[in-house]
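Undergrad: whatever this is, show me its structure:
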Amino acid sequence: MRRNSKFVVGAAVKCKSRAVVAGTNIENRSFGLTICAERVAMCAAVAGSEQDFVAIAVAADSDEPVVPSEACRQFLAEFNPDLIIVRATVRGQRKIENLSHLFADATRGILEHADLT
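TA: All right, here's what the predicted structure looks like:
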């Protein structure tokens, strides 16, 4: 796969079923179409019929543990606003946070009250 930025991020979501599903960022020449590793992992888990999620780990070859983008935080909050986020570097630096603390202003349940008929 061609990587435009050469910045590789990996993610793995831990499901309540104990399954662990991995993903990596998928870049596109049109940067807005790039998909973050967190969303790739979560989509792969959902495609595999997983519905309940406990934690997600995100790792990159960076000086500091990467922080999920606001889009990723919103996306993850739709599945579990209290998801445990493990952020790490390939050299072993690690931070563990709760998504609700990392993204306190998440818009929750947008579709909950929508009339989709």
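Undergrad: going forward, measure contacts and count neighbours with C-alpha atoms only.
TA: OK.
Undergrad: give me every residue that touches residue 23.
TA: Going by Cα atoms under 8 Å, 6 or more residues apart in numbering, residue 23 touches 10, 11, 12, 37, 38, 39, 40, 41, 42, 44.
Undergrad: here's the other one to compare against:
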Amino acid sequence: MDTIPDQLRALLQKAYAPYSRYPVAAIIRTPNGRLFFGVNVENAAYPMSRCAEQVAVGAMVAGGERRIAEVWVMGLNAPTPCGGCRQVLSEFAGPEVAVHCLAQDGQEQVYRMADLLPFAFRPEDLAEATKTADGP
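TA: Coordinates of the predicted model:
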């Protein structure tokens, strides 16, 4: 069985990054052990591009899952998720979830979601905002 780094290296070959020339691959593991895969998909209209983490989250949701237990991201160096992806991941990952950031050559940094996005806007923040907006 391939290891997560081997799977990420294989995924990198599938990324569509003709503009940045910076392929990124992501794998998300759910609490029940299912793996979901994503690669960055760029577009000539840059705002329409999708990061690997967003693609993996979309696959996870389409697969019927709603919780993230662990995340791996690989690029040429050991990229951390961008700010938007940190917010997208935090929708489904608690603050304790490990995010492994790997380079193709094997270097790895591991962060917790709370370290990557310490003040995440969470679904429960919407409930609090709605309660406040409705009055006491």
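Undergrad: after superposition, what is the TM-score?
TA: TM-score of the superposed chains, computed with TM-score structural alignment, normalised by the length of structure 1, equals 0.88; 113 aligned residues with a Cα RMSD of 1.7 Å.
Undergrad: coming back round to it: what about burial for the contacts of residue 23 of structure 1, which qualify?
TA: 10, 11, 12, 37, 38, 39, 40, 41, 42, 44 (16 or more other Cα atoms under 10 Å).
Undergrad: from residue 74 of structure 2, how far out is the residue nearest to the spatial centre of structure 2?
TA: Closest residue to the average C-alpha location of structure 2: residue 53 at 3.1 Å, with Cα atoms, centre = their mean. As judged by Cα to Cα, to the nearest Å, residue 53 of structure 2 and residue 74 of structure 2 stand 10 Å apart.
Undergrad: between those two, which contacts overlap?
TA: Counting by Cα under 8 Å, 6+ apart, the common neighbours of residue 53 of structure 2 and residue 74 are 25, 26.
Undergrad: thinking again about what came up before, what is the nearest of the contacts of residue 23 of structure 1 to residue 104 of structure 1?
TA: residue 38 (18.2 Å; Cα to Cα).
Undergrad: what about the strands in structure 1?
TA: Using DSSP state E, the strands of structure 1 run over 9-15, 20-24, 53-60, 84-89, 94-98.
Undergrad: tell me the angle the third one makes with strand 94-98.
TA: In this case it means strand 53-60 of structure 1. 150 degrees (axes from the mean of the first three to the mean of the last three Cα atoms, to 10 degrees).
Undergrad: after superposing, tell me the mean distance of strand 53-60 of structure 1 to structure 2.
TA: For strand 53-60 of structure 1, the mean distance to aligned residues of structure 2 following superposition is 0.5 Å (mean Cα distance after the TM-score superposition for structure 1).
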